[in-house]
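**Q** Return atomic coordinates for the entry below.
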Amino acid sequence: MPSAPLDRISHSLCGLTCLLLALLLPLDHLSAAQRPNILLIVADDLGYSDLGCFGGEIETPQLDSLAKEGVRLTQFYNTGRCCPSRGSIMTGQYPHRVGLGHMTRNLNQRGYQGHLDDQAITVAQILQQGGYRTFLSGKWHLGTEDPTKHGFEEFYGTLVSAKTFWDVDHFTRLPATRDTHTYPKGEFYGTDALGDYAIDFMRMGRRNPDQPWFLYLAFNAPHFPLHAPNKEIDKYADRYHIGWDQVRQQRLTRMKKLGIVPEVTKLSPRSRYWDWGEAEARVNPAWDSLPTDRRGDLARRMAIFAAMVDRLDQNVGRVLTSLRQNNELENTLIIFTSDNGACAEWDPFGFDIRSSRNNTLYWGDQLDRMGGPDTHHSVGSGWANASNTPWRLYKHYNHEGGIASPGIVHWPAGVKQSGKIISTPAHIIDIVPTLLEAAQVAYPESWDNIPTIPLPGRSLLPLLQGKPQSERTLYFEHQGNRAIREGRWKLAATRGGPWELYDVSRDRTELNDLAKTEPERVQQLARKWDQWAQENFVLPYPQDYRIDYLAPLQKP
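**A** Below you'll find the model as predicted:
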């Protein structure tokens, strides 16, 4: 952000201005005294079609109930990767703008600092200035060490990407002087702990009934390592032996029946994948081509993944029960989404031990040990392709499989569109303006005497309330993968590859590349993307991302 001081508004006046504007700009039917509580729930590496309400076979009755009573957004976009998405969710900016164009390693470029920019402001800070209590239970992973310095009163969770769900010492409570839960040996499970502290934080927020609260419940499930209690794994132990090809077909059938995708939607072919450090892509194999023992190993991996999603949903249910018991559900704005598409890392068989080429084939009695405290698995590209049904590709990429998230909004007091499905494109950069409009808190013109950058997103509330929306342009980039979406047109490319053009109104599965027949449109959209990339510190690309899994680009 610009560093020049803004003489006419001091930091103290900024907070007062936000509060006064909050009182002067109520929604049409809610007074300032009726401002909603806000519950923002984010899953980690959840695929587009994993939830029951988006066509999946995983049992998610709590989230399904929110969808049935609220609104589903079927063209809700993310940035393609966890850190960048969470940076956008917290600030309302494109991730490079706030220093998180890649991950948490500093690449010594403005857009790739590896941590939330010192001058970035979070929605928690703005809401706190506007009179809200603010809490975070879950994954931070924005490259800084203390979320309580970014607007949150209380924090419990992981400061980095999850390494385990079984070790209580991997999770942090801040401020450090706060009391913590004590768990009997062998009974700690990270997703449950996040639910415990979420309920604690809501209880804190109720101490002053006249003061609304904001809770960011940022699950690190179902991100690897694949860890889940045996009770949930057993529920899915036999479900995935049919393989990813049949699961993809079954999901697409349900998605059409639910209205998530149009009836004419075609299933994309099995996707390509790029193994660790390799520049050449391969294609996910047919399930029936795999040996029996390999299929058994892979079915177990997906069963554990499903168990993680199931347990996440159960903890959402615990939070919803707390809201109902305290008569808060009606006027709590709940938004649910995922930070990116399902994760393919790194090949169809997944990895073990640590993120790398390591793979262990489990068979026979060894399958029963999978998902326990002494294991570390990923689900692999074949099942990730199924999780992202019917789209192409996955997390890291800017084709639909990487950037399309399930979106659910539930707010009976403010959004009376029960069961509605909305296919208008939206983006996680829209979350901050949505929360601020609902909270009746204005986005500040300056922060710490520094002018703020205008928010690139727009509030979702008019869209959710059925008001017509003007066409917009959305931008994407991660690791050289890139895209632009404008109306019915989408330009997309993989790292080092040429632009591809799709008419997503007819071909959202990105099967029919129109780049050669529409060269002028390609040039027009590419110019817009280039301008955005320059203005938002995307370009120049880092010459070295300092990661082993990403093959260097070939010199022409």
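**Q** contacts and neighbour counts: CA atoms only from here.
**A** Will do.
**Q** For burial, what's the neighbour tally of the residue lying closest to Gly87 once chain neighbours are set aside?
**A** Of all residues not flanking Gly87 in the chain, Pro95 sits nearest, at 5.7 Å (Cα to Cα, 6 or more residues apart in numbering). Using other Cα atoms under 10 Å, Pro95 has 30 other residues around it.
**Q** and for comparison, fold this next one:
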Amino acid sequence: MKAALLVATFTLIFVYLNGGQAAKPHIVFIVADDLGWNDVGFRNPQVLTPHLDKLAKTGVILNSSYVQPVCSPSRNCFMSGYFPYHTGLQDGVIRPTSPGFVPIKFTFLPQKLKELGYSTHVVGKWHLGFCNLKYTPTYRGFDTFVGYYTGAEEYYKHTREYDKFSGYDLRFNTSVYSEAKGKYSTRVFAERAVDIIKSHDKDTPLYLYLPFQAVHAPLEVPPEYENLYKHIQDLPRRTYCGMISALDEAVANITDALEETGLIDNLLLVFTTDNGGPFHGAANNLPLRGCKATLWEGGTKGAGFIYSKTLLKKTGYLNTGMMHAVDWYPTFVELAGGENTDPNMDGISQYDMLINGGPSKRKEFVYNIYDKSNSSAIRYGDLKLTRGSPGSHSDWYPLPHYGEGSDDPPQENVYQFRPYMLFNISSDPTEHFDLSAKYPELVAMMKQRLENWEKTRVPAYQPPDDPKSNPDLYGGNWSPGWC
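**A** This is a model prediction of the structure:
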């Protein structure tokens, strides 16, 4: 009786000290770049990710969490809660020399979380526009930024070559961060994240967005990680797997810091990829079809999980509820005690599904509706409809050879696609069986749904390359100031 009274008294004091409500949870949102479906240890034991595996298995593995086929569009979803065909980013990534961006009229997630009292930080890859300072992280809701603006670069030199230009791309807030030259980016970003965590006031809710460079090309890793995979004869795959293990260690260092500071006691950690893995870049998506830059499941079904010591009502299971990248925005806002007041947002809060283990609130979503081509794909319930070609890589790609010698790259089969294809993803997640000829009435129904989605499409915004982006004009650095 005395123990129960003590607990009740402590709870009342805790609530009183936190303004009449329980403390808002901290959020750590980790994004791996170009990580394949089959490139995590909890699916493929040949990949050594013991720390990610432990978090995933003691948390909730997400089995139907969808992303975009490539980088910028997915990050657009995370930050805006809108499908890319509603923001103009549906046709691809923002090139270093193109003045592309997500329009300012879209309130980014960190801006919303700051309104709810959060301290907001981003460490890693931005890739959402930088031609003007107003499109960069510290002008779109983040208190601090350590990372790079463009889509890819050298892991040690932090330089990016594009077309005929070359420049350094690493920032601390808006200043060039030259101190990190020669340091491996996965370690640079992990160390910065640990610094943020250790210096953070635990009474203030933290939103830490960690879009790592790993494991995007170019394939580079310190030897000690590559040496973990000496049995892999295929050199690109060996290096790629080493990069995954380096990322795994980085996540371990971050979670150790969260433990040490006590932040982990009231925290939701999310881990996801931004798109499927590029098979031609040593990634693997088995048993899914296709890869990065395609509308197949291998390009759009993202490897991921959530973890929390205290927030999740149900753990240690595989969640098959439908979710899309746009859903993270309203989910985090609800978790933070806020409300989504934007009636047009594509994202749906999946708080109940993720935190309570309830059903998904999503019944359908748009994989993408391209502007410059006729290709698109949508999902409704179990059904997936594709129009036009889903992409130029449409096979089921095997793992690179592990024995003596190395296999040649798989030969690409030539497919003649029907104008519309229909798949039942629940019974055929690997997309082997096109049902369009067998069920024309279902195709007609799905076509109507696609046409309804298309009515709100905005034109793709992919402005031409601008020579004013030349890093030579900015001391050899990729810099804002040219649009």
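**Q** Could you tell me the TM-score of the two chains?
**A** Overlay of the two chains. TM-score (TM-score structural alignment, normalised by the length of the second structure): 0.78; 403 aligned residues with a Cα RMSD of 2.6 Å.
**Q** one step back: residue in the second structure matching the residue nearest to Gly87 of the first structure?
**A** When the second structure is aligned by TM-score structural alignment, Pro95 of the first structure is paired with Pro84.
**Q** and the gap between that match and Arg160 of the second structure?
**A** 25 Å (Cα to Cα, to the nearest Å).
**Q** swap in Gln213 of the second structure?
**A** 13 Å.
**Q** more crowded one of those two?
**A** Regarding Gln213 of the second structure and Arg160, a neighbour count based on other Cα under 10 Å identifies Gln213 as having more, with 26 against 21.
**Q** Wait, the more buried one touches His127, no?
**A** No - counting by Cα atoms under 8 Å, Gln213 of the second structure stays clear of His127, with 10.8 Å between them.
**Q** Check the burial of Lys467 of the first structure by counting its neighbours.
**A** 9.
**Q** Identify the residue of the second structure aligned to it.
**A** Match for Lys467 of the first structure (TM-score structural alignment): Gly358.
**Q** ok, for that match, nearest residue in space, not its chain neighbours?
**A** Leaving aside its sequence neighbours, Gly358 of the second structure sits nearest to Asp352 (Cα to Cα, 6+ apart; 5.3 Å).
**Q** a strand runs through that neighbour, doesn't it?
**A** No - checked against DSSP: H, G, I helix; E, B strand; the rest coil, Asp352 of the second structure lies outside a strand; its state is helix.
**Q** who's in contact with it?
**A** Gly358, Pro359, Ser360 (Cα atoms under 8 Å, 6 or more residues apart in numbering).
**Q** Tell me how many other residues surround the second one.
**A** When counting by other Cα under 10 Å, one arrives at 14 neighbours for Pro359 of the second structure.
**Q** and it, what is it in contact with?
**A** Gly321, Asp352, Met353.
**Q** let's see 6 Å
**A** Listed by Cα atoms under 6 Å, 6 or more residues apart in numbering, the contact set of Pro359 of the second structure reads Met353.
**Q** how close does it get to Thr456 of the second structure?
**A** Distance from Pro359 of the second structure to Thr456 of the second structure, by Cα to Cα: 28 Å.
**Q** show me where the second structure has helices.
**A** In the second structure, the helices defined using DSSP state H lie at 2-17, 50-58, 71-80, 109-115, 185-199, 223-226, 235-261, 297-300, 328-335, 351-356, 440-454.
**Q** The third one against the first structure, how far on average?
**A** So the one you mean is helix 71-80 of the second structure. Compared with the first structure after the fit, helix 71-80 of the second structure shows a mean deviation of 0.5 Å (mean Cα distance after the TM-score superposition for the first structure).
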